[in-house]
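Undergrad: next input, structure requested:
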Amino acid sequence: MLTEQFSMIAFTAALEPLRLANRAAGRKLYEWHLYSADGLTAEASNGVRVNVEQSFRDAPNMDAVVVCAGVDVQLIDHRDLISVVRRLTKSGAAPGAVCTGTYVLAKAGLLDGYRCTIHWENRPGIRADFPDLDIGEELFEIDRDRFTCAGGVAAADMMLSLIKRDHGETVSSAVTDQLIHHRIREASERQRMDLRTRLGVADPKLLRVISLMERSIERVLTIEEFARSVALSPRQLERLFLKHLGSSPNRHYIKIRLDHACQLLRQTRMPILDVGMASGFSSASYFSQSYSDHFGHSPSSERKAAV
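TA: Okay, here's the model as predicted:
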């Protein structure tokens, strides 16, 4: 099921392992059919159009239904797709999602009581819209007959894991080799690069503080508390940030919180004041000024651009 602006890399990463599994086995283990809202084409976020066979509404009963979404998933009207996915699931199809397709399954109520995951960039938004959802940070989640993944090449790891479960290690290993993927990553492996690689720094105390900053967004900690967590004085912590990142601890911390706020503004309908509070800003004026200083435009402009 391809929504408008679906992720091309997630789509192909999910589909190609199935094709290669057929090739490795020398027989048809899987077959697939493509559907879109209009039954003609679906346009990916990279502008490439993919021909489909039928519309969502025309989809017959099947063994599994996979929703492939992408950018701005929360802005699209998914009513027809949700109705069809509910119908197919009720008829025995295993519901799955790649990339932000998890949002559609959550909106359909098909992930209640199940573990799931989504791309790290979309986690703040889906948590805000579905606070009771059991959503983790894994590359992919296979919980009974529900399967979701973080998008990108994580879709390949999820499909390889499903192939291994259904047809054994010989087939899955042959597919992995064909993909030049070297190994099937475990579901529990992290989505994002570790901080050391992402920031290009190796100082363990600096990395511990930044990790704590990323976990302390709504409940803001003081620079003194961060320094104390790694047995440094605030002045020593300041020098550490300036040496490795060219920025003060406070400025780096505010950037983390503002990036979080940006995702909430783009992905949810939360009131702007609530977005600010959820990002650790105690007043609307302070949030608006900080946001404008960092991004060059106001939170309300960000929200309007996302609609």
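
Undergrad: from now on I want contacts and neighbour counts done on CA atoms only, so please keep to that.
TA: Noted.

Undergrad: the helices in this protein, which residues?
TA: Taking DSSP state H as the test, the helices found in the chain are 8-25, 79-90, 101-107, 123-129, 154-167, 169-178, 195-199, 204-215, 223-229, 234-245, 249-267, 272-278, 284-295, 299-306.

Undergrad: structure for this one too, so we can compare:
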Amino acid sequence: MMLNLVGLRFRQRMAAQVAEQFILERIRGTTDVQPIPVDVRVGLLRAELIEVLRLMEVNIEEPLSLEELTRLVNLWQRHLQRMFKFYLNVSPTHCYLTLRLKRARDLLRTTNASIARVTTVCGFHSQCHFSKAYRAQFGYAPSHERRLPG
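TA: Below you'll find the predicted structure:
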């Protein structure tokens, strides 16, 4: 967002040079959400839960199974499910799906990648399943996302 303000005040070229100095991939617009580390975003929760959320976020394209997640953080599957329900009021599976769909929405809004490519990058093996899940989450089809203002 700060780079957007630099661009408005001093020119986009100056903003691009600042971004290059800080090794930033793109200049976020005024409506883009700044990424916040998972531990800050969800508060002071159990370390295992934060680690599972971090693993989910870094494994969007090739989602890990619930069994893999529990093995990586050394928890019983049922215990992890109870922690998700207690702290986040959702199942791990639903949380993972939501993360993947939010990533898809971000890609649709900020890139020119095809819907088929976004489907793959967000770990869906079927464009039909992706579209149904997207519509259920956001209330409209992925193709409609690009027609929205902003």
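
Undergrad: report the TM-score for the pair.
TA: Aligned and superposed, the two chains score 0.82 in TM-score terms (TM-score structural alignment, normalised by the length of the second structure); 146 aligned residues with a CA RMSD of 3.1 Å.

Undergrad: quick one on the thing from earlier: which stretch among the helices of the first structure comes nearest R49 of the first structure?
TA: Closest to R49 of the first structure of the helices of the first structure is helix 8-25 (CA to CA; 9.7 Å).

Undergrad: tell me the angle the closest one makes with helix 154-167.
TA: 30 degrees (axes from the mean of the first three to the mean of the last three CA atoms, to 10 degrees).

Undergrad: buried set for helix 8-25 of the first structure?
TA: 8-11, 13-15, 17-22, 24 (16 or more other CA atoms under 10 Å).

Undergrad: one more: stretch 127-134 of the second structure?
TA: Neighbour-count burial for stretch 127-134 of the second structure, counted by 16+ other CA under 10 Å, picks out F130, S131, A133, Y134.

Undergrad: same list, the buried residues of helix 8-25 of the first structure, but as a markdown table with distance to F226 of the first structure please.
TA: What follows is those, written out as a markdown table (distance: CA to CA, whole Å):
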| residue | distance to F226 of the first structure |
| --- | --- |
| M8 | 41 |
| I9 | 39 |
| A10 | 38 |
| F11 | 41 |
| A13 | 40 |
| A14 | 42 |
| L15 | 45 |
| P17 | 45 |
| L18 | 48 |
| R19 | 50 |
| L20 | 50 |
| A21 | 50 |
| N22 | 53 |
| A24 | 53 |
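
Undergrad: nearest to G136 of the first structure, of the residues you listed?
TA: A10 (18.6 Å).

Undergrad: which residue, other than its chain neighbours, is closest to that closest one?
TA: Using CA to CA, 6 or more residues apart in numbering and skipping residues adjacent in sequence, the residue nearest A10 of the first structure is G152, 4.6 Å away.

Undergrad: what sits against the one you found?
TA: S7, I9, A10, A13, C99 (CA atoms under 8 Å, 6 or more residues apart in numbering).

Undergrad: stretch 83-90 of the first structure corresponds to what range in the second structure?
TA: Against the second structure, there is no aligned range for stretch 83-90 of the first structure (TM-score structural alignment).

Undergrad: middle-most residue in the second structure, spatially?
TA: Centroid-nearest residue in the second structure: R103, 3.4 Å away (criterion: CA atoms, centre = their mean).

Undergrad: that one corresponds to which position in the first structure?
TA: In the first structure, R103 of the second structure lands on H260 (TM-score structural alignment).

Undergrad: is it true that that match touches M277?
TA: No: in this structure H260 of the first structure lies outside contact range of M277 using CA atoms under 8 Å: 11.3 Å.

Undergrad: hmm, back to that, kindly reformat the buried residues of stretch 127-134 of the second structure as a markdown table containing distance to I27 of the second structure.
TA: What follows is these, written out as a markdown table (distance: CA to CA, whole Å):
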| residue | distance to I27 of the second structure |
| --- | --- |
| F130 | 28 |
| S131 | 28 |
| A133 | 29 |
| Y134 | 26 |
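
Undergrad: quick revisit: tabulate the contacts of G152 of the first structure (CSV), appending distance to A42 of the first structure.
TA: Shown next, in CSV, are the contacts of G152 of the first structure (distance: CA to CA, whole Å):
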residue, distance to A42 of the first structure
S7, 11
I9, 14
A10, 14
A13, 17
C99, 16
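
Undergrad: on that earlier part again, excluding covalently adjacent residues, which one is nearest to the residue nearest to the centre of the second structure?
TA: In space, R103 of the second structure is closest to C122, 6.9 Å off (CA to CA, 6+ apart).

Undergrad: which residues touch that neighbour?
TA: Per CA under 8 Å, 6+ apart, neighbours of C122 of the second structure: I60, E61, E62, R100, L101, R103, A104.

Undergrad: so what does it match up with in the first structure?
TA: In the first structure, C122 of the second structure lands on S279 (TM-score structural alignment).

Undergrad: with R41 of the second structure instead?
TA: Match for R41 of the second structure (TM-score structural alignment): R198.

Undergrad: from A284 of the first structure, how far out is its match?
TA: For R198 of the first structure, the distance to A284 of the first structure (CA to CA, to the nearest Å) stands at 31 Å.

Undergrad: same thing with G136 of the first structure?
TA: Going from G136 of the first structure to A284 of the first structure by CA to CA gives 30 Å.

Undergrad: same check on M158 of the first structure?
TA: 42 Å.

Undergrad: residue range for stretch 223-240 of the first structure in the second structure?
TA: Counting by TM-score structural alignment, stretch 223-240 of the first structure lines up with residues 66-83 of the second structure.

Undergrad: what comes up buried for the matching stretch?
TA: Result for stretch 66-83 of the second structure [16+ other CA under 10 Å]: buried residues L66, L69, T70, Q77, L80, Q81, M83.

Undergrad: what's the closest of these to T93 of the second structure?
TA: Nearest to T93 of the second structure among these, with distances taken as CA to CA, is L66, at 7.5 Å.

Undergrad: just to check, that closest one is in contact with Q77?
TA: Yes: taking contacts as CA under 8 Å, L66 of the second structure lies within contact range of Q77: 7.1 Å.
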